[in-house]
Each structure stands twice: as C-alpha cells, then as structure tokens.
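Student: here are the coordinates; sequence isn't available:
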C-alpha cells in the first residue's frame, strides 16, 4: 500500500501531498496550507478587530474581523459554549462574491468553516453563469491524542 502522504504527479513521480504548517505567538496565529500563508487569528481577540487574511501571500486582500466573541454556537452535532466568528468585512457585488467565515471554539480550535468564491456573468444569450466554488465544514467530534 502506498504512503497516503504522497501522490503520483503528471510525470509519474511521487510527490508530497497536502503540506500544512502553523505557528503562533502572543500577537497572531498563522497557517500555511499548500505553501500559501494566511494570517488566521490576530490577538487579542476582541469584537471588530480587523486584519488582512492574505497579508503574507499574493492573493487578493481579504479583510476579516472578529464577530460574536464569546458566544455559544451549536453545530450539527456538538454545541460549543464559547466561540468567536471570523468573517470577511467586504460584502459581495453584482459580479464577485467572496464569503469567508471561520468559527473557533475556546481551547478546541477551528469548529466550522464556510468559504465561497464565485463570479457571475451573463452569457451571450443573457443566461447568468456562476463559476466558482463553495466549501462548508463543521466539527462533528473532537479530542486529544
């Protein structure tokens, strides 16, 4: 059986799959997913605090802010007594929609994520075409190893 950390690329070579790293200190928590660094959290946590999620990469700016600090949140299976919501601050326009929400639970970490990036354009027949993607996740269990 092949090692699940590696996949065959187009040149029939084994390459590393899904590399994630994280680091944090008293001021921030950053995650690198597939070599794209994102500033996930900015400390101290307080309602309305804003930052650019993409400050460390070449993707378009995505300003996010804390909302619902310390609020309970009920997922599909589990309820978490103290959470914080991180949400983008710029709403969609008629063409581009960028919705980003992540919820973190105290002493647990990420418990939900909703991320949608779409672009809407009418085609030559006047039919609206929407192109993009949507990701929706929620924790159904957690523990320690």
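Tutor: Sure thing, it's come through. The shown structure was predicted, so the numbers you read here are calculated from the model rather than taken from an experiment.
Student: drop to CA atoms for contacts and neighbour counts, all remaining ones
Tutor: Noted.
Student: and the nearest residue to residue 122 once chain neighbours are set aside, what is it in contact with?
Tutor: What sits nearest to residue 122 in space, not counting adjacent residues and going by CA to CA, 6 or more residues apart in numbering, is residue 128, at 4.1 Å. Residues in contact with residue 128, defined by CA atoms under 8 Å, 6 or more residues apart in numbering, are 120-122.
Student: where does residue 128 sit relative to residue 94, distance-wise?
Tutor: 11 Å (CA to CA, to the nearest Å).
Student: Quickly list what's touching both of the two.
Tutor: Common neighbours of residue 128 and residue 94, using CA under 8 Å, 6+ apart, are residue 120.
Student: Use this one as the comparison:
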C-alpha cells in the first residue's frame, strides 16, 4: 500500500507539472485589456499655445469604449474598434469625438490614432525594453522605453499596485523645443495616465533663452472610472 501512495504522489506531481508547462506565458497582454463593451473614463486638462492667440485651457472628460473586434488578416490576434467621446463635465451628455483602432498580437500592440499608427507596447513586457513607436508610420524613428514595471502608481486618486511606465520622449530642451511624453498602464485596467508637453520657444535674438512659448501643448489625462457596459 505504501508503494501505491508513493506512485500516486508522483502522478499528482507530474500532472501539476504538466499543467504549469502548458499554462500560457504572461507576456503582459493584460496591461491593455480589450473586449467589447470595456470602457475607461478620464479627466483631461490641456493647454494649447498658438502664435496668433492667447493660450487656451480646456478641461473635459473623455470616454474610450471598445465597440467591435475582428481577426487580424494574415496574422494571429485581433483588431478592436474603439469609440471615443467627450463632455465638458459629468452633468452634460457625451458627444461623439472619433474612432480609433487597436491591433494586438503576441509581439506588439498598435494604436491607430486617426490615420496614424503608433506601437504603444511590445511583448513580452520587460523593464528596459525599447522599440520604435513610429515603426508603422512615416514619422522619424522615436524610441519608447519601459522605465518601470509592476510598480505602484497613483492616477485620478486611485493607487494601482501593478503599473507599467512607458517613456516615449524626455527632451527637456528649454531653448528651442521641449518634448516630454509618458504613458502609464495598469494590469487589467489599461491606460491610467498620460502626460504630454510639447512646446516650441521663441528663438529670435530678442527672446532666445527666455522660454517664451510660440506654440505647443501641455496635456494630462487621468483615469477616473473603468469597467464593462
């Protein structure tokens, strides 16, 4: 009988190992969860600078919702249709804004903003991973890098314990052109924070180095709600 229990123990161990062996690897897909009906709501604050007008500050809410999906052509994975809408405050109705697409496979996640695709993440996610965010568009190469992985991050008053920080650009030139961009994703939530500062400064002899803004934008987006409708 003792031999029976011995063999039973080995059998259970083997079954356990087989389950672990065939368990799909965690490559980080849940940092950008996608399913029809999934939505996220954000508070947005942006200031737009122009050479011909005073700075304009805009405060509003943005809602992003997955409305459809279809298999990718010629590769694994799916493409998701994402509808965006905005409103001035929570007391008014949502207004249609535009529609984006998100293409996902086991190598990368590409978000087409309008007609311009950007590689937002590459898989498997690892701290220090770097890639060309403009791989599929006609802009100059732009290196994105994962600076933090599975660390806590607070956005919209909520602390997310497993967050991924992508540094898209960190050019702090205060003479000609400042370009700082960062996006933060949380497991099972998606994008929770986005900040963009892109400012062109006056470079004429009478204002060079004075940080006089000619044009550009300061943009901050923080999540306040998410779920499935």
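Tutor: Nice, thanks for sending it over. Remember, it's a predicted structure, so these values are computed and weren't measured experimentally.
Student: TM between them?
Tutor: TM-score of the superposed chains, computed with TM-score structural alignment, normalised by the length of structure 1, equals 0.81; 131 aligned residues with a CA RMSD of 2.0 Å.
Student: returning to that earlier point: quick one: buried ones out of the contacts of residue 128 of structure 1?
Tutor: Neighbour counting over those (16 or more other CA atoms under 10 Å) leaves no buried ones.
Student: for structure 1, which strand is longest?
Tutor: Secondary structure of structure 1 per DSSP state E: the longest strand is strand 109-122.
Student: in that strand, what counts as buried?
Tutor: In terms of neighbour count (16+ other CA under 10 Å), strand 109-122 of structure 1 has its buried residues at 110-113, 115, 119.
Student: got it, and stretch 134-143 of structure 1?
Tutor: Within stretch 134-143 of structure 1, the residues scored as buried using 16+ other CA under 10 Å are residue 138.
Student: what's that stretch aligned against in structure 2?
Tutor: The counterpart of stretch 134-143 of structure 1 in structure 2, counting by TM-score structural alignment, spans residues 218-227.
Student: do the same with stretch 105-120 of structure 1
Tutor: Using TM-score structural alignment, stretch 105-120 of structure 1 pairs with 186-201 in structure 2.
Student: Which residue lies nearest the spatial centre of structure 2?
Tutor: Nearest residue to the geometric centre of structure 2 (CA atoms, centre = their mean): residue 191, 4.4 Å.
Student: With adjacent residues omitted, what lies nearest to that residue?
Tutor: Of all residues not flanking residue 191 of structure 2 in the chain, residue 185 sits nearest, at 4.3 Å (CA to CA, 6+ apart).
Student: now residue 63 of structure 2
Tutor: Spatial nearest neighbour of residue 63 of structure 2, chain neighbours left out: residue 41 (4.4 Å); criterion: CA to CA, 6+ apart.
Student: Endpoint to endpoint, stretch 106-121 of structure 2 covers what distance?
Tutor: For stretch 106-121 of structure 2, the first-to-last residue distance is 11 Å (CA to CA).
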